[in-house]
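In: please find the sequence and the predicted model below.
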Amino acid sequence: MASSLYRLKFVYWLSFLSTFHLIATRSFSFVQPLCHGHERSYLLQFKQSFVINKTASIDPSAYPKVASWTLEGNNSDCCSWDRVECDEFNGHVIGLDLHSSYLYGSINSSSSLFSLVHLRSLNLADNHFNYSQIPSTVSNLSKLTHLNLSGSMFSSQIPLEFSQLSQMSSLDLSLNHLEIKKPSLGHLVENLTRLENLDLSWVSIISIVPNILGNLSSLTSLRLSDCQLNGEFPIGIFKLPNLRVLDVQFNEGLTGYLPDFQWSSPLEEIILANTNLSGKLPSSIGNLGSLTKIDMKSCNFSGFIPSSLGNLTNLNFLDLSFNTFKGHIPSSFGNLIQLSFLSLMDNELTSPIPFEFANLTQLTYVFLYNNFISGQIPSGLMNLTKLSILELAVNDLTGQIPSSIFNLENLELLDLSMNNFTAKVEFDKFVKLKKLTSLHLSDCGVSLSISETSDNTTLQKFQNLGLFRCNLSKFPNFLANQDELTWLDLGDNNIHGQVPEWFWNVSKENLELIDLSYNFLTSLGQHPILLPWTHLAILDLESNKLQGTLPIPSFSTLQYLVSNNSFTGKIPELICNMSSLQVLDLSINNLSGSLPQCLHNFGDSLLILDLRRNAFEGNIPQAWTSGSKLMMINFSQNKFQGLLPRSLARCIMLKALDFSNNQFNDTFPTWLGNLPNLKLLILRSNKFYGPIWTHKAKYKFPSLQIFDLSYNSFTGSLPLKFFQYSNSSRLESANKLTYIQVTSSIDVQNSVINFSWKFQYNYAMIMINKGVVTDYKKVQELFTALDFSSNRFTGDIPEFIGNLNLKGLRLLNLSNNILTGQIPQGLKNLLTQLTFLASFNVSNNHLVGPIPQGKQFNTFPSNSFEGNPGLCGISLTKKCKNSEVSLPSPSTPEESQDLGSPFQFGWKIVLIGYGFGLVVGVTIGQVMIARNQDLFMKTFGMRKLLRGLI
């Protein structure tokens, strides 16, 4: 029996070996079968449903891969066609890779593509499918394991049928115009249990992150960037056993915190940038030894940076910028010897740069901008020979610029702006850095010495030069040979006299920003009528002594700033060709004549129009349309006449209007009452006349808070009813010292880094406070002031004044009218609550009775009430009889907080105040820094320089 069994086994193995030999022999002569005819037909139909259009793909290596799909010659075997993969045993089409193939057209549910039911892999990325919806018939491809439709211009809802593709291991639907609403993301993926890679970046999901994602144990990569996710991020996702890449950046509504990483994890990339995750970085993050990338910029993380980050020796990218980390930079960072990118900018870090940075020889990009880093730059930087960008601006660095910096031969950008160095530096030292094309030394405390003997022709071609406040006494001659500059800032130096003739030829094809402000220039010389820079975006000549007619920059200009000079003549008609202009500031000059009728050419781009303190005359053109974006207009201190332009009622974004000190002859502009954002309306010192009708409910002035009608001829009752409709939301948080301002930023392109120029216009105004002309260089959002003085208002002060929304009232002037009656009880109650009221005046009326008593009233001098023979009170020569004495109103809790009030900030007489500051920024990508502005007053005063990087 045993012998028979043995022989049976032997025969079996002989049979197996014979079969194996037969298979092996055949395999050497194996011929792949031809593709199936019906599948070839499906492929040809699919090809014919599209147009080949080179604009349909953005990859520079793209080409029309379907061009080889043809039956001509001996090409009938579709398995040999470009990017078609067939099963080597049965000939079925199992793979199509048509990414970047110039395909343009729509895909519908009847597409022959969905008849290729044996497909396992399909890549249609980087084509243009004309915003068509992904058809539900995608479920026909039930064997799909890999699907990539990234960046192919699909739109609308992702079909539920995706949930039937249970074999899917890699799904990429990113960079389209898709959305997931019904079904939800959870329902879409609940059956896709084999998923290893999921990329839904840019898909509009608008929901919480479903917990079910934490059950997809096969996931190695999860990308949900910019999906409008919200709610708390599930901790369970961090614990996925195979997850290597987690990317949820640009979901501002996403909250949550980092867990305590006390488990083994293969995580290599954590990308949480631009979310609302918060809390501290746990020290256990140092246990994630596989990490190569941490991107947590623009979140809400706080506390100290844990020294355990120094354990992550595989890390090559670390970005913790735009958070509120404090304390020192850990010296353990010296262990991160693979690190090539480091950004800690815009935090609250202190103490010197660790000398251990000398160990980081792979560093290429360093961004420490906008912290409180002190001390000197360590000389060990000379070891960082790969360094390309060194951004140290807006810190408290001191001492001299170390000579080791001039040994960084690969340096392309160096920014030391806004520090406290103390030295005279030779420009020739920077010239030795032959790759250096962006140099920013603005307001860093150095005096820059530029040699006259330098061989200008051998200098490298600079792209960005920020030399603001570098104690220059003349235009650097080397600029004459620079033809690649995009950014040139020579502002706030000691440059006198005339602009040299050669300056008009500097980088004519490239310059986008020119700043010559705050110098002592007297003439532009023989400049062309139209300045030669064809791509100019910003021209800033403010605060010089320039004379002559206005120069006209290129029609591409976005910001034209020439305030505080001595320009004369009319505004040239050519200025109206700047159809993209955002800011036009011609204030404080000697310009005259009427305004050009073509102002409407500025279209919907203009944000700020400042013409104050000139000698313009005539009527203001009816120039504005319903698409206007104007936010601030200042026509004050000119000689304008006639009527106000009614077209201003179309400018629904207006915040501030100042027509003061002109010769307008008109009735009150009730028609401005529907402007929802108008906070400031100043009509002082004109020839306005007649009653102000406040009973028309459709004109409410809902946001008005600064209202100056003084020195006109208005009649009738006081226009206080406008404040019955005032929006109180601006007063809800009195501790926020924000200002009435407009901010805009302009990107300046550069090969090394993208720069942004951020313009901040803080609205300035003049009001008469306690008889003194007071110039406010900026105005708080909470500031409320009413000046109805020097008119012909009659009647009583209405009792309802006590019910008005005047919580932020700082000035109330009703003097020099014909008001009668007593000071009403409502006003008594209001004023005793307004502990911040600095000026109150009802003098020169016909008021009678006692003036109120109490803390607030007792602070007003007697001349606040003089000229009213019928008034009596303690502070007046006429004392009240016992029957007339007014009892003091009860004290309020606010009175005890008077000294700490935020309303006290800025209430000072300002002799010189100009209404805007300039903020300069540098960006990588699209995110801009917003720094607490008061921090920089020490360096710029009215003009402030801010820099930003992302």
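Out: Noted; the coordinates are in hand. Residues are numbered from 1 along each chain as shown.
In: CA only for contacts and neighbour counts going forward, please
Out: Will do.
In: and the closest residue to Ser713 other than its chain neighbours, what does it touch?
Out: In space, Ser713 comes closest to Tyr689 once its chain neighbours are excluded; the distance is 4.5 Å by CA to CA, 6 or more residues apart in numbering. The contact partners of Tyr689, taken as CA atoms under 8 Å, 6 or more residues apart in numbering, are Asn665, Asp666, Thr667, Phe668, Asn712, Ser713, Phe714, Thr715.
In: rerun that using 10 Å as the cut-off
Out: Residues in contact with Tyr689 (CA atoms under 10 Å, 6 or more residues apart in numbering) are Phe664, Asn665, Asp666, Thr667, Phe668, Asn712, Ser713, Phe714, Thr715, Asn791, Arg792.
In: only the buried subset of these, as a PyMOL command please.
Out: Entered in PyMOL, the line below selects the buried ones among these, by 16 or more other CA atoms under 10 Å:
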select buried, resi 664+665+667+668+712+713+714+715+791+792
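In: ok, the contacts of Tyr689 vs Lys280, which is closest?
Out: Nearest to Lys280 out of the contacts of Tyr689 is Phe668 (CA to CA; 56.7 Å).
In: let's bring in a second one:
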Amino acid sequence: MAKGSFLLFLQLVIFSFFTSASSLSMSKSDFAALREIRNSLTEIPSAAATRFFSSWDFSAADPCTSFAGVTCFSSRVTILSLGTGLSESPGLAGTLSPAIAKLTELNQLILFSGIVTGPIPFRLGSLHNLRVISLTRNRLTEDIPAAIFNLPNLHTLDLSHNQLSGRIPPAVPGLNQLKVLILSNNKLLGNLPSSFCDQLLHLDLSNNYLTGTLPEQIPSGLRYLSLSNNHIWGPIDGLESLSELAYLDLSMNRFSGAIPTYLFRPCITSMLLQRNNLSGGVPQSPPWSYGAGSTVDLSHNFLTGEITPALIGVETLFLNNNRLNGQVPEEYVQSVKAGTMKTLYLQHNYITGFPIEEGYVLPETTAVCISYNCMAAPPLGMAACPASAGYQRSRPAYQCAASHNRTSSSLD
């Protein structure tokens, strides 16, 4: 054999050796699973986006070092991120392959926004190392596999913005370490589960079709709770022990009865209870210093009585579309003047006075709306009012008289 031919032959042998070694640097079972996963997904064409699967070359590349979205440890896949997550990328289509369950060392599974359809593979419930499952903003359907809720090491489960249906599977108390549960924007039905994982810190079940009342057992460590836009009814009960709660959204449901006084505390910087059937008055609670960025929305309910000083420190306050009467406390006016309260909506009530000097110009950073109340000429005009407030500056006199009579009768 000529020397040149021998050198070429030697180069081919060396190349073949390293190619084979590279392919074998990953577990054969994981390698096969990735091939099945790739075959179940397609990329949505886009001229502007980088093609996610362009690096998935099964003939030459080492998946552990070359495949986008694949992270390994000791030749096993531990993180699988499907899609680029970039805003200009339309994402992936297809279905989630059951072969994901063959990646037995997987601890993070992420699917970025796209149009992936079909069910969540029920065998994911066998991957006991999983800590994060995030399959958001796609078109996944059918029930959530119950076994997922009992994975012993699961920390975060985010299945939001899909088309999942059925009931929320119950969690076995004490079985897992779930801290974050986000199932918002789906088509989930039935009552809320009677209990949740004791370790839960973040719970978002908003924008579903859930019914029933608040569960008796709510994790005491919750910091974020959103049940907005469901069909949940009954009183707001069982939240007194949530001493760490900072964000509460129970808006657009069918809650009724009085607002518990214990909710008016400085640690809750966002309290959204609008568009329910809540009654009674604003609780007689001491004024708290809620701080910058705080929001309280009690609008579109059936609250009555005079406004109390409880909410003076809130930055954005909505009390509009209730049945509140009397004069606005001086403290609220001073807070608006100082710019600490930036939004105060009181329109569509039966308020009789807003103690501010005629012609006073509020700071440009504030928005105050007091139209359609029982004041002949609201002192601040309607420039800051939303379009939904309507064009009428004051209530008809007969409505104000009727409201006064009702209030007087209730005090007799």
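Out: Thanks, I have the structure now. Quick caveat, the model's predicted, so the values are computed rather than measured.
In: so what corresponds to the residue nearest to Ser713 of the first structure in the second structure?
Out: Pairing criterion TM-score structural alignment: the partner of Tyr689 of the first structure within the second structure is identified as Thr352.
In: give me the element that match is part of.
Out: Per DSSP states H and E: Thr352 of the second structure is located in strand 350-353.
In: report all helices and strands that the helix or strand that that strand is followed by contacts.
Out: Past strand 350-353 of the second structure, further along toward the C-terminus, the next helix or strand under DSSP H and E is strand 367-369. Using 3 or more CA pairs under 10 Å, 6 or more residues apart in numbering; DSSP states H and E as the contact criterion, the secondary-structure elements in contact with strand 367-369 of the second structure are strand 316-318, helix 330-338, strand 343-345.
In: how big's the offset between the last one and the first structure?
Out: What it means is strand 343-345 of the second structure. For strand 343-345 of the second structure, the mean distance to aligned residues of the first structure following superposition is 1.5 Å (mean CA distance after the TM-score superposition for the first structure).
In: from the chain's centre, how far out does that strand sit?
Out: Mean C-alpha position of strand 343-345 of the second structure versus that of the full chain (CA atoms, centre = their mean, to the nearest Å) differs by 24 Å.
In: what packs against it?
Out: Counting contacts by 3+ CA pairs under 10 Å, 6+ apart, strand 343-345 of the second structure is packed against strand 316-318, helix 330-338, strand 367-369.
In: out of these, the one nearest Ala68 of the second structure is which?
Out: Using CA to CA, the nearest of these to Ala68 of the second structure is strand 316-318, at 43.8 Å.
In: so the closest one corresponds to what in the first structure?
Out: Alignment note (TM-score structural alignment): strand 316-318 of the second structure is matched to residues 656-658 of the first structure.
In: then stretch 30-39 of the second structure?
Out: Under TM-score structural alignment, stretch 30-39 of the second structure corresponds to no residues of the first structure.
In: a helix runs through Ile23 of the first structure, doesn't it?
Out: Yes: assigned with DSSP: H, G, I helix; E, B strand; the rest coil, Ile23 of the first structure falls within a helix.
In: hang on, the earlier thing: rebuild the helices and strands packed on strand 343-345 of the second structure as CSV, extending it with distance to Val172 of the second structure and mean neighbour count.
Out: CSV is the format used below for those (distance: least, CA to CA, whole Å; neighbours: other CA atoms under 10 Å):
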stretch, distance to Val172 of the second structure, mean neighbour count
strand 316-318, 39, 22
helix 330-338, 47, 17
strand 367-369, 48, 22
